[in-house]
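Engineer: predicted model and sequence below, questions to follow.
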Amino acid sequence: MSAAAAARSEQIRARLEAAFASARVQVIDDSAQHAGHAGARGGAGHYSVRVESAAFSGRTRLERHRLVYGAVADLIPHEIHALSIEALSPDDHGVESSP
């Protein structure tokens, strides 16, 4: 991963952590899997994020995704070309609450 890609991943992580207090955030840069893809030619990356936050409790999957997109909206489309989201609450099976 290049320094620019690492910085972009960290920027996404910081945005999500700021938007969702006490969240567990994982960001994976999937851009290498899409090398040569037309949408990626401008330098924007493909990312997968997993966010575990109490902010998602009682919300639908669509509402959760909208919240995540809202946290990184200004990075789309110049920094982020594609974003795969897994947004979980402590109520979801198998997810432990953050300490």
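Structural biologist: Thanks, I have the structure now.

Engineer: alpha carbons only for contacts and neighbour counts from here, please
Structural biologist: Fine.

Engineer: can I take it that residue 86 is in a helix?
Structural biologist: No - assigned with DSSP: H, G, I helix; E, B strand; the rest coil, residue 86 falls outside any helix and is strand.

Engineer: would you mind measuring from it to residue 92?
Structural biologist: Residue 86 sits 12 Å away from residue 92, going by CA to CA, to the nearest Å.

Engineer: and if you look at residue 7?
Structural biologist: Applying CA to CA to residue 7 and residue 92 gives a distance of 31 Å.

Engineer: please apply the same query to residue 85.
Structural biologist: 15 Å.

Engineer: more neighbours: these two, which one.
Structural biologist: residue 85 (17 against 13; other CA atoms under 10 Å).

Engineer: wait, what's in contact with the closest residue to the more buried one other than its chain neighbours?
Structural biologist: Of all residues not flanking residue 85 in the chain, residue 49 sits nearest, at 5.1 Å (CA to CA, 6 or more residues apart in numbering). Counting by CA atoms under 8 Å, 6 or more residues apart in numbering, residue 49 makes contact with 25, 26, 27, 28, 83, 84, 85, 86.

Engineer: alright, now check it against this:
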Amino acid sequence: MQVKVFIEQQLSDNLAPLFLEVIDESHMHNVAAGAQSHFNVTVVSDVFSGQRLIARHREVNGLLAEALAGPVHALALHTYTPEEWQARQQQSVASPPCMGGSKAG
């Protein structure tokens, strides 16, 4: 199974998100083609209401533990309540360019 699909299924099944975006950013890093190792995730869920940011991230990391123990090297998480998402004007967060080395090799 593709890692992106696994992430989407786990978060959809467990968080009932109002918005979910999973972007495979592996191509932006110094990894082999098809590595499926770097992801940017934006998830908006009522489940996050009343939770601090660290609790939200722990919850997502727990749901994705299998992928984090395997192919996923980096996971950028952006977790919002519906109210926070509305205040952001429903804008996802883009990752900055990778500064971790050259793709030359």
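Structural biologist: Nice, thanks for sending it over. Fair warning: this is a prediction, and the values are worked out from it, not measured in the lab.

Engineer: superposed, what's their TM-score?
Structural biologist: For this chain pair, the superposition-based TM-score is 0.76 by TM-score structural alignment, normalised by the length of structure 1; 87 aligned residues with a CA RMSD of 2.2 Å.

Engineer: now do the strands in structure 1.
Structural biologist: Applying DSSP state E to structure 1 gives strands spanning 24-29, 45-52, 80-88.

Engineer: dump the ones you listed to CSV, plus distance to residue 18 of structure 1.
Structural biologist: Output for the strands of structure 1, formatted as CSV (distance: least, CA to CA, whole Å):
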stretch, distance to residue 18 of structure 1
strand 24-29, 10
strand 45-52, 12
strand 80-88, 15
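
Engineer: looking at the ones you listed, which is buried most?
Structural biologist: Per residue and on average, the most neighbours among these fall to strand 45-52, with a mean of 21 (mean count of other CA atoms under 10 Å).

Engineer: whereabouts in structure 2 does it align?
Structural biologist: Strand 45-52 of structure 1 lines up with residues 37-44 of structure 2 when matched by TM-score structural alignment.

Engineer: if we can go back for a sec, hmm, which of the contacts of residue 49 of structure 1 are common to structure 2?
Structural biologist: For the contacts of residue 49 of structure 1, the contacts that are reproduced in structure 2, applying both residues aligned by TM-score structural alignment, their matches' CA atoms under 8 Å, are 25, 26, 27, 28, 83, 84, 85, 86.

Engineer: give the equivalent position in structure 2 for the first one.
Structural biologist: Same thing as residue 25 of structure 1. Using TM-score structural alignment as the criterion, residue 25 of structure 1 maps onto residue 20 of structure 2.

Engineer: how about the nearest residue to its match, chain neighbours excluded?
Structural biologist: Spatial nearest neighbour of residue 20 of structure 2, excluding adjacent residues (CA to CA, 6+ apart): residue 43 at 4.6 Å.

Engineer: equivalent analysis for residue 80 of structure 2, please.
Structural biologist: The shortest distance from residue 80 of structure 2 to any non-neighbouring residue, by CA to CA, 6+ apart, is to residue 44 (4.7 Å).

Engineer: state the distance from the one you found to residue 81 of structure 2.
Structural biologist: Shown here: residue 44 of structure 2 relative to residue 81 of structure 2, a distance of 5 Å by CA to CA.

Engineer: next: residue 3 of structure 2.
Structural biologist: 25 Å.

Engineer: try residue 23 of structure 2
Structural biologist: Taking CA to CA as the measure, residue 23 of structure 2 falls 20 Å from residue 81 of structure 2.
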